[in-house]
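Q: Here is my input, please return the structure:
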Amino acid sequence: MNRLHINPSHELNFVIVSHGLTSRVFLMKWFKWTVEQFEALNNPGNSEIRVMELGQGGDYSLAIHHTEEELEKWGLSPEMIADQKWRVNAHKGEWKEDCKWYFGDFFHDLADSDKECETEAAVEEREVHEEVENNMLTNSEDNNEDELCNGQCS
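A: So this is what the prediction gives:
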């Protein structure tokens, strides 16, 4: 929202009118929910509103304007509700490290697979290098000195 280049001391409200699926996709992207969390959400009813309000720490939350019962009714899991409550006072940026469904936990095998790929690549490179060296030695042994020197060697 900083792209609007407005004075931060001025209040700013956005109203997004949308279909249920689109609003769920928006919330999923905004709060970085997983596909499983997204699929558990219920579409809002006709004319139903959902308010994201700016918390004290500078992050948006559904838990400021809505009750825990409303969030449960919408399909938010207990972890998602706890995250929304935490965002009320969380400082922007802190939640990335504390939220368990972010990159590090979501792709916990990534570091190991990188090491495996690096190891496989190093082994393959070493094998190719050895093969090239062996071919060079074999070629020089197969060729006699006259062929290699083209009659120029003494």
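Q: Only C-alpha atoms from now on, for both contacts and neighbour counts.
A: Noted.
Q: Show me which helix runs longest in this structure.
A: helix 110-142 (DSSP state H).
Q: buried ones in it?
A: Within helix 110-142, no residue counts as buried by 16 or more other Cα atoms under 10 Å.
Q: Quick one: name whatever helix or strand follows that helix.
A: As assigned by DSSP states H and E, the chain's next helix or strand after helix 110-142 is helix 145-149.
Q: Of all the residues in that following helix, which ones are buried?
A: For helix 145-149, a neighbour-count test (16+ other Cα under 10 Å) marks nothing as buried.
Q: Tell me which stretches of this protein form helices.
A: Remark: helices assigned in the chain by DSSP H are 20-31, 35-40, 68-73, 78-87, 95-98, 103-106, 110-142, 145-149.
Q: Of the ones you listed, which is nearest residue 53?
A: Closest approach to residue 53 among the helices of the chain (Cα to Cα): helix 78-87, 10.1 Å.
Q: With distance to residue 61 as extra columns, can I get the helices of the chain in CSV?
A: CSV is the format used below for the helices of the chain (distance: least, Cα to Cα, whole Å):
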stretch, distance to residue 61
helix 20-31, 9
helix 35-40, 16
helix 68-73, 11
helix 78-87, 5
helix 95-98, 12
helix 103-106, 21
helix 110-142, 30
helix 145-149, 78
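Q: For residue 60, which of those is the nearest?
A: helix 78-87 (6.6 Å).
Q: buried stuff in that closest one?
A: Buried-residue list, helix 78-87, by 16+ other Cα under 10 Å: 80, 81, 83, 84, 85, 86, 87.
Q: what's the distance between the second one and residue 105?
A: Distance of residue 81 to residue 105, given as Cα to Cα, to the nearest Å: 19 Å.
Q: One more, so I can put them side by side:
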Amino acid sequence: MGAPTFETDQLTESPVQSFGFVDYVLCRMKQDGLQYRDLAVKIGLSKTRTHNVFHPEPSKRRPLYMHEFRAVAAALDLSPLEAALVSDLYSGAGGASEGVESQIKLYAGIINRFHDQMKQVVDRLGGLEWDDVRASHGEWIIDLVMAEIETAYADFADRKEVRLRDRATF
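A: A predicted model of the protein is given here:
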């Protein structure tokens, strides 16, 4: 069998670039005005190792070890859940979409809060047990929540538009 290989070890000619944790870190570095040496100091790696891991060209990147992953997440004030969400949700996305940082914070907050609230609901409802909860119920819950979110954000957008219009008239 041998040792595991990493896709990032081989030079690739793939025209499709994936967006994942490393790309997110590069976006944050640009946004926060950090350079490689600044990030290296924050995470405790050499500048060379930091540059090799976070190389702007994906085919030249080296793999990120788990302890380095955790150190980078801590340096950028990312919870383990947020770091995992960046890696899982945005890998293969092709590029950074607008507001990735806000989206990650939102999703992590939703998951954490929902986890706590769902435990309480199951405990409060006498006849309901965790064995009764199915994956399909998640789709139903998402449909309900998304309908409420759309209504709330539509109202928010209307109020924002009025506020901006009123501000422009003064």
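Q: Could you get me the TM-score between them?
A: TM-score of the superposed chains, computed with TM-score structural alignment, normalised by the length of structure 1, equals 0.32; 87 aligned residues with a Cα RMSD of 5.2 Å.
Q: Which strands and helices lie in contact with the helix of greatest length in structure 2?
A: Longest helix in structure 2 by number of residues (criterion: DSSP H): helix 135-169. Packing contacts for helix 135-169 of structure 2, counted by 3 or more Cα pairs under 8 Å, 6 or more residues apart in numbering; DSSP states H and E, involve no helix or strand.
Q: Following element in sequence after the strand or helix carrying residue 39 of structure 2, please.
A: Using DSSP H and E, residue 39 of structure 2 sits in helix 36-43. The helix or strand immediately downstream of helix 36-43 of structure 2 is helix 47-53, counting by DSSP H and E.
Q: Pull out the buried positions in that next one.
A: For helix 47-53 of structure 2, by 16+ other Cα under 10 Å, it's 47, 50, 51, 52, 53.
Q: Can you redo those residues as TSV, where the extra columns are distance to residue 123 of structure 2?
A: Converted to TSV, those look like this (distance: Cα to Cα, whole Å):
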residue	distance to residue 123 of structure 2
47	51
50	47
51	49
52	49
53	45
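Q: just these now: which is nearest residue 140 of structure 2?
A: The closest of the buried residues of helix 47-53 of structure 2 to residue 140 of structure 2 turns out to be residue 53 (Cα to Cα; 40.8 Å).
Q: Give me the distance between that closest one and residue 68 of structure 2.
A: Applying Cα to Cα, the value for residue 53 of structure 2 to residue 68 of structure 2 is 10 Å.
Q: Likewise for residue 21 of structure 2?
A: Relative to residue 68 of structure 2, residue 21 of structure 2 is positioned 12 Å away (Cα to Cα).
Q: show me what contacts residue 100 of structure 2?
A: Contacts for residue 100 of structure 2 (Cα atoms under 8 Å, 6 or more residues apart in numbering) come out as none.
Q: rerun at 10 Å
A: 24, 27, 28, 86, 90, 106 (Cα atoms under 10 Å, 6 or more residues apart in numbering).
Q: Now list the buried members of those.
A: If we count by 16+ other Cα under 10 Å, the contacts of residue 100 of structure 2 have these buried: 24, 27, 86, 90.
Q: list the helices and strands the longest helix of structure 1 packs on?
A: On a contact count with 3 or more Cα pairs under 10 Å, 6 or more residues apart in numbering; DSSP states H and E, helix 110-142 of structure 1 meets helix 103-106.
Q: in the helix it packs on, what counts as buried?
A: Residues of helix 103-106 of structure 1 classed as buried: none (neighbour count, 16+ other Cα under 10 Å).
Q: same for it, what does it pack against?
A: helix 95-98, helix 110-142.
Q: Apply 8 Å and report the result again.
A: Secondary elements touching helix 103-106 of structure 1 (3+ Cα pairs under 8 Å, 6+ apart): none.
Q: ok, back up a step: of the buried ones among the contacts of residue 100 of structure 2, which pair is most distant in space?
A: Between any two of these (Cα to Cα), the greatest distance is 12.8 Å, for 27 and 90.
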